[in-house]
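**Student:** only geometry, no sequence info:
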């Protein structure tokens, strides 16, 4: 009897241990929705959701600042311009410094960080600043989001560090809407840092051709092979972008006005797309001025108030040595019916409530 009981106990114990081990293995094998992978030789970090590309944080030598590139909808549609990194037919070939989603400024202690690119002649490089990726502080995936925390250095032409940047990205997706939250802290190092009023700033996205405003102006575009070609009259078929701000401004009238948010409604092929930038009440210069151009530059600029207001407002923000300032923005990339004012306002209120 005792031997039978011992045998039964041993069998039950073995079954429990086996089941526990199986559950642990299943837990280890469970795939999280969001994954984030670093490729140091390729100077990039790739973010994906449900096995599909979301975006990448890239810092190749040919860019003068790290950027998120490219941006995609939940359907995989590219919403940022490919040129000059990956030219696609029918794209404009202006402003080679407009790549993906970036953060920099046009006058930092007299240095232009915004316009710097490989197109700048060596003889003029001493007027431009460069932002260099320094390190990855944190990188996590999960079921609800992925997070990336990085450090960058804002450098003078001789490589001296002017500012240290610490940025946290939060990537998420729900109901056809992908979101990118960017929390950026700049710290002045050995000297005071002046951000003189300048229209070139601060958070920018360069949009795909289909998301631009229709235009009749002659321009230079890429042909089917990616070569730059003069186009006397634009083909506006499928070009349906239109900005709308929280203050009811529309189209090109959004430029140089203030607002809590701007929503760009358009479509690519048959896919309705809304792209939104939300400002945060904690930001310097809130509500931001909008540097939103019909040719595809979508930017929020809280620091260039004199330039954006034709002299009505003046900021000339200064950051004393050793002090820090933080900027928070949220980008929505929505696939589906275009977002209404009411829908965007709800998202803006939720974002504003975050501390």
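**Tutor:** Received, thanks. Note that the structure is predicted; figures quoted are calculated from it, not measured. Numbers count the residues shown, from 1 in each chain.

**Student:** from here on, contacts and neighbour counts on C-alpha atoms
**Tutor:** Noted.

**Student:** From residue 162, how far off is residue 192?
**Tutor:** Taking C-alpha to C-alpha, to the nearest Å as the measure, residue 192 falls 9 Å from residue 162.

**Student:** Setting aside sequence neighbours, what's the nearest residue to the residue nearest the centre of the chain?
**Tutor:** Computing the C-alpha centroid of the chain and ranking residues by C-alpha atoms, centre = their mean puts residue 101 first, at 3.7 Å. On the basis of C-alpha to C-alpha, 6 or more residues apart in numbering, the spatially nearest residue to residue 101 that is not a chain neighbour turns out to be residue 205, at 4.5 Å.

**Student:** who does whichever strand or helix holds that neighbour touch, helix- and strand-wise?
**Tutor:** Element membership of residue 205, judged by DSSP states H and E, is strand 201-206. For strand 201-206, the helices and strands in contact under the criterion 3 or more C-alpha pairs under 8 Å, 6 or more residues apart in numbering; DSSP states H and E are strand 101-105, strand 297-301.

**Student:** could those strands be laid out in TSV, adding distance to residue 185?
**Tutor:** Compiled in TSV, these are given as follows (distance: least, C-alpha to C-alpha, whole Å):
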stretch	distance to residue 185
strand 101-105	11
strand 297-301	16
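
**Student:** Most tightly packed of these?
**Tutor:** Per-residue neighbour counts averaged over each of those give the maximum for strand 297-301, namely a mean of 25 (mean count of other C-alpha atoms under 10 Å).

**Student:** quick one, it and strand 201-206 angle?
**Tutor:** Taking axes from the mean of the first three to the mean of the last three C-alpha atoms, to 10 degrees, one finds strand 297-301 and strand 201-206 inclined to each other by 160 degrees.

**Student:** all strands for the stretch 51-200 of the chain, in order.
**Tutor:** Secondary structure of the stretch 51-200 of the chain, counting by DSSP state E, counting those that start in this stretch: strands at 52-58, 67-68, 101-105, 130-140, 146-155, 161-174, 177-188, 193-195.

**Student:** Out of these, which one sits most buried?
**Tutor:** Most buried of those by mean neighbour count (mean count of other C-alpha under 10 Å) is strand 67-68; its value is a mean of 23.

**Student:** Remind me what it packs against, helices and strands.
**Tutor:** When contacts are defined as 3+ C-alpha pairs under 8 Å, 6+ apart, strand 67-68 packs onto strand 52-58, strand 101-105.

**Student:** Second structure for comparison follows:
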């Protein structure tokens, strides 16, 4: 917003004289003081007479930016408004994204289970982890395993997207099992809606293979805001195959799908939700979704089959979240997945 500077030259009874940039004087008298239109006119004139000197070498300011912050955080912003924030401090069990702000300006996710904050403290808004890596759990907080952020490799800002690339080490019993490179890209799609794409490359940290064993927990989890959940807020769960809600013969629970959407109330008379998409290049696509009425949604990468990871055969994955206003129609949600399906798995630099 442009700051307007006015210099008051005279003020006598009901008359006020202003001097603007360039020496132009404006005199207001009588009822002018009480007219909002008069003040808007003055502001418009002053705005046109802005005193900023030209910058011949000025470059466009990216609409999307990722801003490094203190305490090991990075804020993804569009025109200065935060869409999400990445937390990667060394004391955390795992890095995560919070908040996930939607068009209402409120977060569509939360930290922890609304009715079980202690044993579900590992529900960190949007996060990556797994419950069975060579028999070690990286899922629950009561485990001593940790996904430890090691370094930020790069930040990128463009007109439409911002991104950061990080390296994480998956450590259990004092041993590094996996070396992970993670790319988080955020794109504003208008009206403070956003696309958040998380791309992963996981390799064994040694010459020994690492096994991601069978489990329903991992690799990506989303803890929805309390008001969006079916149980607490009267929200709605749908997937690409036409399944609805959690349970029942037509429920979404652990059903393979290309995408799963969780929508519900986010403010008075306003709905919103998150569409979680599985890339067709991911192993086991379409993935089963572990989704609950209490507001929990996640992908089950190894529910049906374990995956072995080596240094030469990495696990490469891509997921996308669409943070949207309203409870959208099936066709519109499906189109978002179609757009995502045309993207390529990210090629990380050696």
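**Tutor:** Nice, I can see it. Note that the structure is predicted; figures quoted are calculated from it, not measured.

**Student:** TM-score of the superposition?
**Tutor:** Once the chains are laid over each other, their TM-score by TM-score structural alignment, normalised by the length of structure 2 reads 0.77; 284 aligned residues with a C-alpha RMSD of 1.9 Å.

**Student:** that older thread, counterpart of the residue nearest to the centre of structure 1 over in structure 2?
**Tutor:** With TM-score structural alignment as the matching criterion, the partner of residue 101 of structure 1 in structure 2 is residue 126.

**Student:** wait, doesn't that match sit right on residue 225?
**Tutor:** No: the criterion here is C-alpha atoms under 8 Å, and residue 126 of structure 2 misses it with residue 225 at 11.3 Å.

**Student:** between those two, what contacts are shared?
**Tutor:** Overlap of the contact sets of residue 126 of structure 2 and residue 225 (by C-alpha atoms under 8 Å, 6 or more residues apart in numbering) consists of residue 109.

**Student:** returning to that earlier point: which one, of the helices and strands packed on strand 201-206 of structure 1, ends up nearest to residue 281 of structure 1?
**Tutor:** Checking those against residue 281 of structure 1 by C-alpha to C-alpha gives strand 297-301 as the closest, at 13.4 Å.

**Student:** mean deviation of that closest one from structure 2?
**Tutor:** In this overlay with structure 2, the average offset of strand 297-301 of structure 1 from its partner residues is 0.9 Å by mean C-alpha distance after the TM-score superposition for structure 1.

**Student:** ok, and residue 15 of structure 1, which helix or strand is that part of?
**Tutor:** When secondary structure is defined using DSSP H and E, the element that contains residue 15 of structure 1 is helix 2-29.

**Student:** Run the chain-centre distance for that helix.
**Tutor:** Once both centres are worked out by C-alpha atoms, centre = their mean, to the nearest Å, helix 2-29 of structure 1 turns out to sit 50 Å from its chain's centre.

**Student:** What distance do you get for the aligned partner of residue 255 of structure 2 in structure 1 to residue 308 of structure 1?
**Tutor:** The alignment partner of residue 255 of structure 2 in structure 1, by TM-score structural alignment, is residue 257. Per C-alpha to C-alpha, residue 257 of structure 1 is found 7 Å from residue 308 of structure 1.

**Student:** so what sits against both of these two?
**Tutor:** Common neighbours of residue 257 of structure 1 and residue 308, counting by C-alpha under 8 Å, 6+ apart, are residue 289.

**Student:** Those two - which one has more neighbours?
**Tutor:** Taking neighbours as other C-alpha atoms under 10 Å, residue 257 of structure 1 and residue 308 compare with residue 308 leading, 24 against 18.

**Student:** how about the residue nearest to that one when sequence neighbours are not counted, secondary structure?
**Tutor:** What sits nearest to residue 308 of structure 1 in space, not counting adjacent residues and going by C-alpha to C-alpha, 6+ apart, is residue 256, at 4.6 Å. Following DSSP: H, G, I helix; E, B strand; the rest coil, we place residue 256 of structure 1 in the coil state.

**Student:** ok, residue 256 of structure 1 - contacts?
**Tutor:** Residues in contact with residue 256 of structure 1, defined by C-alpha under 8 Å, 6+ apart, are 289-292, 308-309.

**Student:** what does residue 293 of structure 2 give?
**Tutor:** Residue 293 of structure 2 makes contact with 229-231, 245-246, according to C-alpha under 8 Å, 6+ apart.

**Student:** Narrow those residues to those in helices?
**Tutor:** Among the contacts of residue 293 of structure 2, the members found in helices (DSSP state H) are 230-231.

**Student:** nearest to residue 203 of structure 2, of the contacts of residue 293 of structure 2?
**Tutor:** Of all the contacts of residue 293 of structure 2, residue 246 has the smallest distance to residue 203 of structure 2: 33.8 Å, by C-alpha to C-alpha.

**Student:** was I right about the closest one contacting residue 294?
**Tutor:** No: counting by C-alpha under 8 Å, residue 246 of structure 2 sits too far from residue 294 to count as a contact (9.6 Å).

**Student:** what comes up buried for stretch 61-74 of structure 2?
**Tutor:** For stretch 61-74 of structure 2, the neighbour count (16 or more other C-alpha atoms under 10 Å) marks 63-67, 73-74 as buried.

**Student:** on that earlier part again, pull out the buried members of the contacts of residue 293 of structure 2.
**Tutor:** The neighbour-count test (16+ other C-alpha under 10 Å) marks 229-230, 245-246 as buried among the contacts of residue 293 of structure 2.

**Student:** wait, residue 184 of structure 1 sits on residue 283?
**Tutor:** No: counting by C-alpha under 8 Å, residue 184 of structure 1 stays clear of residue 283, with 10.5 Å between them.

**Student:** Now for those two: what residues contact both?
**Tutor:** Common neighbours of residue 184 of structure 1 and residue 283, using C-alpha under 8 Å, 6+ apart, are 326-328.

**Student:** just the buried members of the residues you listed?
**Tutor:** 327-328.

**Student:** Closest one to residue 63 of structure 1 out of the shared contacts of residue 184 and residue 283 of structure 1, please.
**Tutor:** Minimum separation from residue 63 of structure 1 among these (C-alpha to C-alpha) is found for residue 327, which lies at 22.4 Å.

**Student:** That closest one pairs with which position in structure 2?
**Tutor:** Correspondence of residue 327 of structure 1 to structure 2, assessed by TM-score structural alignment: residue 317.

**Student:** ok, now residue 187 of structure 1?
**Tutor:** Residue 187 of structure 1 is assigned residue 203 in structure 2 as its aligned equivalent, the criterion being TM-score structural alignment.
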